[in-house]
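# Okay, predicted coordinates and the sequence, questions at the end:
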Amino acid sequence: MISYLSAGLLALIGLVRLVAVRAGPKHLVVFFLSMAAGLAVSADATVRLAGDELLPRLVTNALQLLAMRALVQLVRGARSPEKPTAFWPIVLCWALMVLCYLDFAPHRFEVGTPGFQWRWSVVVYQVSLTAYGVACLVTFTRTVARSAAGRPRGAFRTGLRILVCAAVTTIAWVVFSGLPSLWLEITDLADLDFLPRARLVGLCAMVLWVLGGLFTTWDGALRLVRAWQGIRAVTPLWKELVAAQPQIALPVRHDIEFTLYRRVIEIRDGLLALRAHVPPHLGDWLRTPVDEPTHAAAELAAALVMREAGRSWPRHPAGPDDVHPSMREESAWLSAVSSAFTHSRVVQEVRERAMADVRP
C-alpha cells in the first residue's frame, strides 16, 4: 500500500508539471512518472499478480534508468548553451540488461542460491544498472547543489536542497539494491530479508523526492492561484472598459500570469482615457465620504455615462494616487475597484445621477 501511495503522489506531481509546462522540455514530468510507474510495478501486490519476481524487477529497473536520464537532461538543459544528452548509453544499458535477463530468467528457481547470485549475467546486470544510475545521480546532485547555493532564501531553495538529499539517498539506494550479490556475500542478510530493506531505503528516497518536488513547485502553484483569483476579481471592470474602448485590448496569450498582467495594463489604459470625462462636480453626488476604491469606481461609472453623452472636461480633477509599485498591490487595488463598481450602492447612485444629468 505504501508503494502505491508513493507512486500516486509522484504521478500527481508529474501530471501537475505536465499541465503547468505545456510547451518546452518535460524532463521532470518524465522523471516523476517513470519513478511512479517503477514503484507501482515493483509493489508486492503487482509482483504477486504477475506470478514472477524477475520480470517486474527488469521493468522497474528500466523505468528507473529512464528517470535517471531525465534528471541528467534536466540539469544539462539548464546550462547555457544547452548540452544535449546522448540516448545511446541508456539504450545500450537496456539491451545489456535484457540479454542478461534472457540468460538468468530460465534459472529463476535458483534465486537466492550462491550459484545464481554470482552467475555472470546476474553480475553484469547489477553492475550496468548501478553504474548508469550512479553516474546520472552524481551529475544531477553536483549541478543542483551549486544552483541551490546561489538561490535566495525561500521555498524554491529549500526544495532544491531537499532534492539534493533525495539524490544522495537514491545513490545509496542504487548502490545497495543494485548490487545484491555483493551485499548478500559480505553481510549476514538472507535473500528474503534483503529486498524489504532495499525497498525501505527506496521509499525514503521517494518521500524526499516528493517533498522536494512539492517545495520547488509551491511558489509557482501559488502564483498561478493568485493570478487566477486576480483575473476573476478584475474581469467585471475589464469587460466594462474593453466594451467601451475596444482599442485598449492587447493581443491574447494563453498564459495565466501574463493574462492578469495584460488585463491590469488594459484597465489602466482605459481609466486614463476616461479621466477627461469625469465630471468636476462628482463630489456633489457623493452624499457620504467613501474609500478610495469606491471613489475611483464612482468616477469610472460617471465617466462612462459622460463619454457616451459626448461630454468632457479638459481640466478635470486629478484622481487619487492609486498607482502601486508591485503587480500584486496593483491587482488588489483594481480588484477592490472592480468590486465596488459592480456591487456598491454608492456607485449605482452616482451612475443614476450622471444619467439624469445628461438627459435633455
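It's in. Residues are numbered from 1 along each chain as shown.
# CA only for contacts and neighbour counts going forward, please
Noted.
# I figured residue 155 was touching residue 222, is that so?
No: the pair residue 155 / residue 222 is not scored as a contact, 11.2 Å apart, by CA atoms under 8 Å.
# These two - which one has more neighbours?
residue 155 (16 against 11; other CA atoms under 10 Å).
# got the contact list for the more buried one?
Neighbouring residues of residue 155 by CA atoms under 8 Å, 6 or more residues apart in numbering: 215-216, 218-219.
# what's around residue 138, how many residues?
Neighbours of residue 138 (other CA under 10 Å): 15.
# check contacts around it.
167, 171.
# here's the one I want to compare it with:
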Amino acid sequence: MSVADWVLLVVLWGISIWRLPAALRSYQHRMLWGAFTALAISRVFSANPVVEWTIDLTGREWATLLRHLGGLLSAASLLAFVEAITRGAGRSRARWIWPAAAVVVGVLVALFAIRGGRIYWVAGQPGETATAGRIYLLVFDSWLIYCLGMAGVMFARFSRTAPTLLKVGMVISAVSMAAGVLNRGHVMVVNLANLLFPQWGLREWGLFHGVTIVVTVVGIALGTSIAGVPAVVGHVRQRAALRELRPLWAALTRQYPDIALGMAGPVRVRLYRRGIEIRDGMLALTSVAEPPADGTPERVAAWVAEALEGAAAGAGSGQPSGVVPGPDFHGDMGRELAWLRQVAAAYKQHSGMSRARGSRVS
C-alpha cells in the first residue's frame, strides 16, 4: 500500500469512530456511519499483505470478494443516507435499495463460487482476468456507478433549496460523487474493453484511479460534515462559557451548597443550569447585603465578593430580599449568560486583586 492508501485508511477509520455516537441516535447517521465503516473495511482488504495472506491460507481470493462486498454495501448505505436526508417528512422513495443490494451480493457471490473462489486468476494462476471475472467486475462497477450517480443527483437537487452552509456541503458531496462515478467508470471501461477486445490489452490509469478515489472519500467526508460546523463551534463556545463561569459558581456553591441542582446532561443543559445556580446564589446573598442598583458586571462582581465575605463571617438574616442584581433579560437566557460571564470575569479579577493585597499585607 502507498502512503496515500494508508492515509485514506486512517481517515476512514477516524471518521467511522467519530460518527459512531451519532449513529446510535438516528437512521440517517447510521446510514452515513455504515457507508464510511463499510468502505474502511473494504480498504483493509485492499492491503497487499491481507490479500496475499488470504490467498496463501485458503487458495481463494476471499480478500478481493470481501473488499468488493464492503464497497457495495458502502455505496448502498450512502444512497440510503442521501435519500433519507432529502426526502424530508415524506415516505421513503427507495425501499428497493437493500433488496437490490442483496441481489447484487448474491450475483457476485455466485460468480465467485462458479469461478472456484477466483476473480482475477486464469487456470488457477495469478494473471489476466478471465471472462467470468470480467463479468463479475462489470456487475460490481455497474452497482457502484448507479449508487454514486443517484446520490450525486440527489445531493445536487437538494443543494438548490438548502441553506447556505448546507448548500456548500451538498455541492462538495455532489462533486465527490461525480469523482466516484469517473473512478468506477474508468475501471468499468477498461474491463469492458478487455472483455470484448482482449487483444487491445488496456490497463487502468493508476494516477487517475488514485486521485479520483481520494477526491471521492475526502469530498464526501467534508461535504457531509460541513453542515455540522456551527454545532461544533457552538459546543466549543458552551464549554468555554462553562469554564468562564466556574470561579463565580464555585464561590457561590461553596457558601450555599444547596443551590447546586446536581443534574447531568449535555453541555448546553449544564451551562443553563450553571447560570440558574449562580442567580440563585446571588439571590441568597441579598440576605447579607443590599444588591447594587447599578447592574454593571464590575459593580455586581464587587458586591458578590463583599457579600460572600460577610456570609462567611456569619452575617445575614437568612431571608433574601427577593431582588436579584443585574438587568432584566425577560427570559433571554443567551443574553443573561453573556452578562453572567462578564460578572464572572470581573469577579475573578477582583478576587485576584484581593489575594494580591492580602499577600502584600502578610
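Everything's here; your move. Model, not experiment: these values are computed from the prediction.
# rewinding a little: pull out the buried members of the contacts of residue 155 of structure 1.
Neighbour counting with 16 or more other CA atoms under 10 Å marks 215-216 as buried within the contacts of residue 155 of structure 1.
# got a list of contacts for stretch 13-23 of structure 1?
Residues contacting stretch 13-23 of structure 1 (CA under 8 Å, 6+ apart): 26, 28-33, 210, 213-214.
# list the buried ones in it?
Buried, per 16+ other CA under 10 Å, within stretch 13-23 of structure 1: 13-15, 17-18.
# same deal with stretch 280-293 of structure 2?
Neighbour-count burial for stretch 280-293 of structure 2 [16+ other CA under 10 Å]: 280-289, 291-292.
# residue ranges for the strands of structure 2, please.
121-122, 125-126 (DSSP state E).
# In this structure residue 64 of structure 1 contacts residue 32, no?
No: counting by CA under 8 Å, residue 64 of structure 1 does not reach residue 32; the two are 10.0 Å apart.
# Looking at the two, which has the bigger crowd around it?
Shown here are residue 64 of structure 1 and residue 32; by other CA under 10 Å, residue 32 has more neighbours (27 against 22).
# corresponding residue for that one in structure 2?
Alignment note (TM-score structural alignment): residue 32 of structure 1 maps to residue 36 of structure 2.
# Please enumerate the helices of the stretch 201-350 of structure 1.
256-273, 282-285, 292-309, 327-343, 345-358 (DSSP state H, counting those that start in this stretch).
# Quick check: which of these is nearest to residue 246 of structure 1?
helix 256-273 (9.4 Å; CA to CA).
# Provide the contact partners of the closest one at residue level.
Under CA under 8 Å, 6+ apart, the answer for helix 256-273 of structure 1 is 223-224, 227-228, 230-231, 234-235, 237-238, 241-242, 245, 248-250, 252-253, 300, 327, 330-331, 334.
# same check, this time on stretch 152-164 of structure 2
Against stretch 152-164 of structure 2 from outside (CA under 8 Å, 6+ apart): 82-83, 86, 166-168, 170-171, 173-178.
# Just tell me the aligned range of that stretch in structure 1.
Against structure 1, stretch 152-164 of structure 2 falls on residues 141-153 (TM-score structural alignment).
# Relative to the whole chain's centre, how far out is stretch 234-245 of structure 1?
31 Å (CA atoms, centre = their mean, to the nearest Å).
# Ok, stretch 342-353 of structure 2 next?
37 Å.
# now the nearest residue to residue 190 of structure 1 once chain neighbours are set aside: how far from residue 119 of structure 1?
Sequence neighbours aside, residue 184 is the residue nearest to residue 190 of structure 1 in space, at 6.8 Å (criterion: CA to CA, 6 or more residues apart in numbering). Taking CA to CA, to the nearest Å as the measure, residue 184 of structure 1 falls 14 Å from residue 119 of structure 1.
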